[in-house]
Structures are given as structure tokens and as C-alpha cells.
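>>> return atomic coordinates for the entry below.
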Amino acid sequence: MTVVKVFVNYKESILNPEAQAIQQALGRLGYDNITQLKVGKSFELTFADGMTREAIEKEVNEISDRMLANYNMENYTYEISESEDLS
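Presented below is the predicted three-dimensional model:
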């Protein structure tokens, strides 16, 4: 089985009020060394055996573009790994 982890974050030019609030709260708690904090979403997709890496990448990009990330405000990256079936 192939597992793909998709990470979605706001683009640099987009204000992220949740991240700003967390960073300010951390500062009030004494964690002053944090210069940037990002808040995003992550998704884990498990693909059936038999698909090529190219087919998986194509499908992940389509899914991310159409459903997981708002292309006007967000970017996404992903990691592909093989997983042992533990069942």
C-alpha cells in the first residue's frame, strides 16, 4: 500500500489570523524566539496496490487542486511512502 501525506498551508501573502494568535499567545508565555508560525491542514491518503508512482502523483495533484487546497490562498506539498499492511 502507498500512503501519501498532503500538507496544506496558506501562501506567504495570505494573512493567517489563527497562526498570529497562537504566536502572540506563545510570546505571552515566554516563548519569544519563535519568528514565524504556520497553521495548516494535513491529510493522509492510502492508495491500493498496483498503481505506479506517476499515477499516484497525478491523482494526488488532482485531488489537492480540486478538493483539499484553495489554490487562491493555499499551497500544498506531499510525501509518498510505502506502508506495510498490518492487518
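
>>> C-alpha from now on. contacts and neighbour counts both.
Will do.

>>> test my guess that residue 9 contacts residue 43.
No - with contact defined as C-alpha atoms under 8 Å, residue 9 does not reach residue 43; the gap is 11.8 Å.

>>> higher neighbour count, those two?
Set residue 9 next to residue 43 and count neighbours by other C-alpha atoms under 10 Å: residue 9 wins out with 19 against 12.

>>> returning to that earlier point: intersection of neighbour lists for residue 9 and residue 43?
Counting by C-alpha atoms under 8 Å, 6 or more residues apart in numbering, residue 9 and residue 43 have no contacts in common.

>>> to compare with the earlier structure, here is another sequence to fold:
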Amino acid sequence: MKATVTVMLKSGVLDPQGEAVKSALGSLGFDGVAGVRQGKVIELDLAQGTTQADVTAMCEKLLANTVIESYRVEMHP
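As a prediction, the model looks like this:
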């Protein structure tokens, strides 16, 4: 079983990496980008019997800084 965890900064938290990407895209002539938020995707190969609750606990304890980040867990068979 696999899980995909997507971690993003919460809205209202400044995203300097996203701003740098937006600026670089503008410099390359891509003027149609109004905003960029950068995050991370974590793919987990899970042992049999690992539940979504287990992955959520992983996110709460290590994978996401829940003060400034939100996360989404997707489980895959």
C-alpha cells in the first residue's frame, strides 16, 4: 500500500519560494501567472495494515508543521 501526502503552507503564510518562482516565470515571459504557492509531496510505501489514521499521525508528528502548513493524505492500494 502507498500513501501520498501533500503539504502546503496555510493561506496567509508568506511563501518566499512561491514568490521567487512567480518572479522567475515573469522574467521568462509567462505573465499570466497571478500567484504561486510551493509545497511538497511525500510518497510513502507502507507496510500492510498501516491505516490512514497512522499516516495522519505521521503528518501531525513529523511530516507537516501544523502551525503553518496544512496537509492532505491520499491512500493508494
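
>>> how alike are these chains, TM-score-wise?
The TM-score (TM-score structural alignment, normalised by the length of structure 2) is 0.91; 77 aligned residues with a C-alpha RMSD of 1.1 Å.

>>> what ranges does structure 1 have for its helices?
17-28, 53-63 (DSSP state H).

>>> for residue 4 of structure 1, find the nearest of those helices.
helix 53-63 (8.0 Å; C-alpha to C-alpha).

>>> off-centre distance for that closest one?
Put simply, helix 53-63 of structure 1 sits 15 Å off its chain's centre (C-alpha atoms, centre = their mean, to the nearest Å).

>>> please apply the same query to stretch 33-48 of structure 1.
Counting by C-alpha atoms, centre = their mean, stretch 33-48 of structure 1 comes out at 4 Å from the chain centroid.

>>> now do the same end-to-end measure for it.
43 Å (C-alpha to C-alpha, to the nearest Å).

>>> what span of structure 1 lines up against stretch 64-71 of structure 2?
Mapping stretch 64-71 of structure 2 onto structure 1 (TM-score structural alignment) gives residues 69-76.

>>> name the residues of that stretch that are buried.
For stretch 69-76 of structure 1, the buried set under the neighbour-count rule, 16 or more other C-alpha atoms under 10 Å, comprises 69, 74, 75, 76.

>>> contact partners for residue 10 of structure 2?
By C-alpha under 8 Å, 6+ apart, the neighbours of residue 10 of structure 2 are 68, 69, 70.

>>> sorry, back to before: which one of the helices of structure 1 lies closest to residue 38 of structure 1?
helix 17-28 (5.6 Å).

>>> show me what counts as buried in that closest one.
Here helix 17-28 of structure 1 shows 23, 24 as buried, counting by 16+ other C-alpha under 10 Å.

>>> average gap between that helix and structure 2?
Helix 17-28 of structure 1: mean distance to aligned residues in structure 2 after superposition is 0.6 Å, counting by mean C-alpha distance after the TM-score superposition for structure 1.

>>> neighbours around the closest residue to residue 8 of structure 2 other than its chain neighbours, how many?
Nearest residue to residue 8 of structure 2 in three dimensions, chain neighbours excluded: residue 39, at 4.5 Å (C-alpha to C-alpha, 6 or more residues apart in numbering). Neighbour count of residue 39 of structure 2, defined by other C-alpha under 10 Å: 15.
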